[in-house]
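K.L.:
Test case, fold it:
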Amino acid sequence: MIKVPRGTEDVLPEKVELWHHIENKLHEIAKTYNYKEIRTPIFERTELFQRGVGDTTDIVQKEMYTFEDRGGRSLTLRPEGTASVVRSYVEHKMHGFPNQPVKLYYMGPYFRYERPQKGRMRQFTQFGIEALGSADPAIDAEVIAFAMDCYRSLGLQSLRLVINSLGDLESRKNHRQALMDHFTPYKDELCGDCQLRLEQNPLRILDCKRDREHPSMKAAPSILDYLNEESQLYFEELRSYLEKMDIAYDIDPTMVRGLDYYHHTVFEIMSDAEGFGAITTLSGGGRYNGLVQELGGPETPGIGFAFSIERLIMALKAEGIDLPLEDELDCYVVSMGDEAKKEAARVVYDLRRAGIRADKDYMDKKMKGQFKAADRYKAKFVLVLGEDELNEGKITVKNMQTGEQKMHSLEKVVFYLKEIMQGGRQHG
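P.N.:
This next block holds a predicted model:
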């Protein structure tokens, strides 16, 4: 028996309805925030992620699925969304679009080779947004509000927003030197990865999971102590916008993002729900002010966030939230006799063309078995068609909630049910 590859999973039909509900909600929120969907290829040239994500990141060094095509070109299954979106932004010259900033969102499968664990798979579904073209702290606040609304709209309450500033290039340069001076005496005590990071990107040491308990971590210089006046003002403006929106936040000066291109605002949203797990991060994002240039475009500021839908579903379970899912069938047609069976196929087809969720038996079950199937499908109405009804040009319609049952003309039954269904959905 062939099984799914390690780190992947099948989403079975009984769970897909939950995914549809979440995806539809995310599409709705994107519309209210005036973000447009973009769909990029599942694989890109490897160079895109080496340049766009950063050679010093774990993603590029350890987690990418990279292969050569028949032409000898190195391609990589996309491990994250921002680099692809920015590549498309540059390639299609979106900086020249009349409406600025360009506000985009995406949703789809992404791939990282890491040890599979609860909520972290090798193939995962990511939702994310990018706002490109504005250097206003107000757009940072909008992006954070968007992220919070994604969770709140689905009923999550045990949320904690954590923010930090990485400052501009000057601030980061000064902080980088301070980190190098601080960690160099402890170099031999750090893991192999952090010894490399000390030379390449010492900020990434603060994000290390293996060395997080090392005494040097607690005493590491804070970026907030190295922000120049402009960066301090930017951070204060962001906080004032969040406070105006009544969005509560904590400041964590040790928080960094795993990608090299972030500047100024970085943030994470955590779940404080009991039983959610040791890794509490639901979502992360931040501002990147050099990525468009790195990928061949003009100097363009940007900000975005992304999250795993699998982890969102974990948070819903941890808080015991049951979403209102539409998994009921509108109509199930029960038939007895060869001619009635053929007519039932026509009735089901006409119901479906009218936008009514309908089905019938395809297993030659007896009438009792067909009624049991209607119950399993949670059909709101059962239509019964036998030889006698067929001869009279009628069909029996039974309301499964009230038990009421009436005969209707075969010609008009679809019109009758369509009126009931539309009225029920409008009032539901």
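K.L.:
From here on, just use CA atoms for contacts and neighbour counts.
P.N.:
OK.
K.L.:
Identify the residues contacting stretch 117-125?
P.N.:
Outside stretch 117-125, the residues that touch it by C-alpha atoms under 8 Å, 6 or more residues apart in numbering are 6-8, 107-116, 308-311, 314.
K.L.:
SS state for the residue most central in space within the chain?
P.N.:
Among the residues of the chain, the one closest to the centroid is residue 127, at 2.8 Å (C-alpha atoms, centre = their mean). With DSSP: H, G, I helix; E, B strand; the rest coil as the basis, residue 127 sits in strand.
K.L.:
Let's verify the residue lying closest to it once chain neighbours are set aside: helix, strand, or coil?
P.N.:
Spatial nearest neighbour of residue 127, chain neighbours left out: residue 107 (4.4 Å); criterion: C-alpha to C-alpha, 6 or more residues apart in numbering. At residue 107 the chain is in strand, as set by three-state DSSP.
K.L.:
Surely residue 107 touches residue 130?
P.N.:
No. Using C-alpha atoms under 8 Å, residue 107 makes no contact with residue 130, being 11.9 Å away.
K.L.:
Compare the two (neighbour count), which wins?
P.N.:
residue 130 (26 against 22; other C-alpha atoms under 10 Å).
K.L.:
ok but that one is inside a helix, no?
P.N.:
No. Under three-state DSSP, residue 130 sits outside any helix and is assigned strand.
K.L.:
Here is a second sequence; please produce its structure as well for comparison:
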Amino acid sequence: MMIKAPRGTEDILPSQAKKWQYVEAKLKDIANAFNYNEIRTPLFENTELFQRGVGDTTDIVQKEMYTFTDRGNRSLTLRPEGTASVVRSYVEHKLYGDPTQPTKLYYIGQMFRYERPQKGRNRQFVQFGIEALGSSDPAVDAEVMALAMESYKTFGLKSLKLVINSLGDKESRTNHRQALINHFTPHKDELCNDCQARLDKNPLRVLDCKKDRDHPAMKSAPSIIEYLNEDSKKYFDQVKSYLEKMGIPYVEDPTLVRGLDYYNHTAFEIMSDAEGFGAITTLSGGGRYNGLVQDLGGPETPGIGFALSIERLLLALEAENITLPIDEALDCYIVSMGEEARQEAVGLCHNLRLSGLKVDIDYLDRKMKAQFKQADRFHAKYVLVLGENELKENKIAVKDMGTGEQSEKSFEEIISFLKKSIKGEVK
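P.N.:
Coordinates of the predicted model:
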């Protein structure tokens, strides 16, 4: 019986892999332009990292983690998100002691969550994320949101909306927390089991509930904006001022809360308004997490970051009918006839590849006509033909597949000719 990929995973076949490569390369270029450096963390971590870092009241920790016990009886978890791993590495390797502060990092990697698979949401998915650690300057918040927006705009996406909110500092959150408890307690029995459990531990998570989103108490719940103290208001105003200086439009939404426990002050999401994108419009999200480094054993250190799903980015491109400018064509394909010509063709193919050209050759002993068809399938820019006559004259027949023009070149000049014609390089 045929074995299939596990539910919630998918194979990225060659026809799609080039899109992924293009998108990932562009995202890395953007991160580099903002002076963020790549970090790579393990696919699995000690389970405690996510219990402490993500929060034991979150859906991720309670319901969605892939956790297992290894042969040493250690509890390990496939990473469900990137921030906790990056901060763990930041603390473990004492990056806070590096003189170049703030520490600005980006990552691209696979994450794992056991949730119901649906369009654009798999159990194994790829995230691009950035983390800026060591600065409490509101300009850094604006920079992170600018980088997030540019991560979509660079591909030509237009139907974007940046939604922002402030979750306030510790004092503001404490006051808001009590107000939420007072508000929801009379309705506790009407809420789902998850919300009933969260109400005392982390009532802000009640606002993020998908089951109870239409409950009347949700609409009348006290807003965090009402409980922001002067410092938090000033901070949020500065963030908005920097966004305006950058010319980045935004929408304030006092009901926006992020699904992870570590956020404070700035929280944001980027959404797609494109028709056909689907009911779940959120493309990415992030926010500030000033207490997370300390929670994971490091010194008191402010931080902010965001993450986006590559899968949902590709869906957004599809929804806006954007075609990525990917050149899939071969530079040249070598057609050979006869064993001696075949020997020369193999050596020529190798030398052309070493010179930086994208080249292929027939490996199925096809007839000449079939070899030309294969060159067409590869969208080869040039076809090089080697046969007995060409070998006798030390020549290579060259066909420009774009113009149909044919010529002959010597073995000595073929590389410089192709590099000049294809790459625009001077001999």
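K.L.:
Can you show me the strands along the stretch 301-427 of structure 2?
P.N.:
Assigned by DSSP state E, counting those that start in this stretch, the strands in the stretch 301-427 of structure 2 fall at 303-309, 332-336, 359-361, 382-386, 395-400, 406-410.
K.L.:
Compare the ones you listed and give me the one nearest residue 29 of structure 2.
P.N.:
Nearest to residue 29 of structure 2, of all the strands of the stretch 301-427 of structure 2, is strand 303-309, at 15.5 Å by C-alpha to C-alpha.
K.L.:
Just tell me the aligned range of that closest one in structure 1.
P.N.:
Here strand 303-309 of structure 2 aligns to structure 1 at residues 302-308, judged by TM-score structural alignment.
K.L.:
swap in stretch 5-13 of structure 2?
P.N.:
By TM-score structural alignment, stretch 5-13 of structure 2 lines up with residues 4-12 in structure 1.
K.L.:
List of residues touching the helix ranked longest in structure 1?
P.N.:
When structure 1 is parsed with DSSP state H, its longest helix is helix 13-32. Here helix 13-32 of structure 1 makes contact (C-alpha under 8 Å, 6+ apart) with 36, 105, 146, 149, 150, 153, 154, 323, 325, 326, 327.
K.L.:
Next, format the residues you listed as CSV and append distance to residue 413 of structure 1.
P.N.:
Listed next are the contacts of helix 13-32 of structure 1 as CSV, based on distance: C-alpha to C-alpha, whole Å:
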residue, distance to residue 413 of structure 1
36, 41
105, 43
146, 45
149, 43
150, 41
153, 38
154, 37
323, 32
325, 27
326, 23
327, 23
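K.L.:
Out of those residues, grab the one that's most surrounded.
P.N.:
Ranking the contacts of helix 13-32 of structure 1 using other C-alpha under 10 Å puts residue 105 first, with 25 neighbours.
K.L.:
Look up how far residue 35 of structure 1 lies from the nearest residue to that one once chain neighbours are set aside.
P.N.:
Leaving out its chain neighbours, the residue that sits closest to residue 105 of structure 1 by C-alpha to C-alpha, 6+ apart is residue 129, at 4.1 Å. Noted for residue 129 of structure 1: a distance of 8 Å to residue 35 of structure 1, by C-alpha to C-alpha, to the nearest Å.
K.L.:
tell me, what's touching these two both at once?
P.N.:
Taking C-alpha under 8 Å, 6+ apart as the contact rule, residue 129 of structure 1 and residue 35 both touch 103, 104, 105.
K.L.:
burial of the second one, as a residue count?
P.N.:
Okay, so that is residue 104 of structure 1. 20.
K.L.:
do residue 313 of structure 2 as well
P.N.:
That count, for residue 313 of structure 2 with other C-alpha under 10 Å as the rule, works out to 20.
K.L.:
Would you confirm that it contacts residue 277?
P.N.:
No. Residue 313 of structure 2 is beyond contact range of residue 277, at 10.5 Å (criterion: C-alpha under 8 Å).
K.L.:
First-to-last residue distance for stretch 117-133 of structure 1?
P.N.:
Per C-alpha to C-alpha, the first residue of stretch 117-133 of structure 1 is 37 Å away from its last.
K.L.:
what's the spacing between it and its chain's center?
P.N.:
A distance of 6 Å separates the centroid of the chain from that of stretch 117-133 of structure 1, by C-alpha atoms, centre = their mean, to the nearest Å.
K.L.:
And stretch 325-335 of structure 1, by the same measure?
P.N.:
Relative to the mean C-alpha coordinate of its chain, stretch 325-335 of structure 1 is positioned 30 Å out (C-alpha atoms, centre = their mean).
K.L.:
end-to-end on it?
P.N.:
29 Å.
K.L.:
List the neighbours of that stretch that are in contact with it.
P.N.:
Stretch 325-335 of structure 1 has contacts (C-alpha under 8 Å, 6+ apart) with 17-18, 21, 341, 344, 347-348, 356-361, 367, 370-371, 374, 377-386, 421.
K.L.:
Give me the buried entries from those.
P.N.:
Among the contacts of stretch 325-335 of structure 1, the ones that count as buried by 16 or more other C-alpha atoms under 10 Å are 17-18, 341, 344, 347-348, 356-361, 370-371, 374, 377-386, 421.
K.L.:
Endpoints of stretch 221-230 of structure 2, how far apart?
P.N.:
With C-alpha to C-alpha applied, stretch 221-230 of structure 2 spans 22 Å between its terminal residues.
K.L.:
For it, give the aligned segment of structure 1 as residue numbers.
P.N.:
Residue span in structure 1 matched to stretch 221-230 of structure 2, by TM-score structural alignment: 220-229.
K.L.:
mind checking how far the residue nearest to residue 105 of structure 1 is from residue 25 of structure 1?
P.N.:
15 Å.
K.L.:
One more: residue 62 of structure 1?
P.N.:
When distance is defined by C-alpha to C-alpha, residue 62 of structure 1 is 34 Å away from residue 25 of structure 1.
K.L.:
who's more crowded, these two?
P.N.:
The neighbour count for residue 62 of structure 1 versus residue 25, taken as other C-alpha under 10 Å, is higher for residue 25 (15 against 11).
K.L.:
ok, that one to residue 353 of structure 1 distance?
P.N.:
For residue 25 of structure 1, the distance to residue 353 of structure 1 - C-alpha to C-alpha - is 26 Å.
K.L.:
Let me see the contact set for residue 180 of structure 1.
P.N.:
Residues counted as contacts of residue 180 of structure 1 (C-alpha under 8 Å, 6+ apart) are 198, 199, 202.
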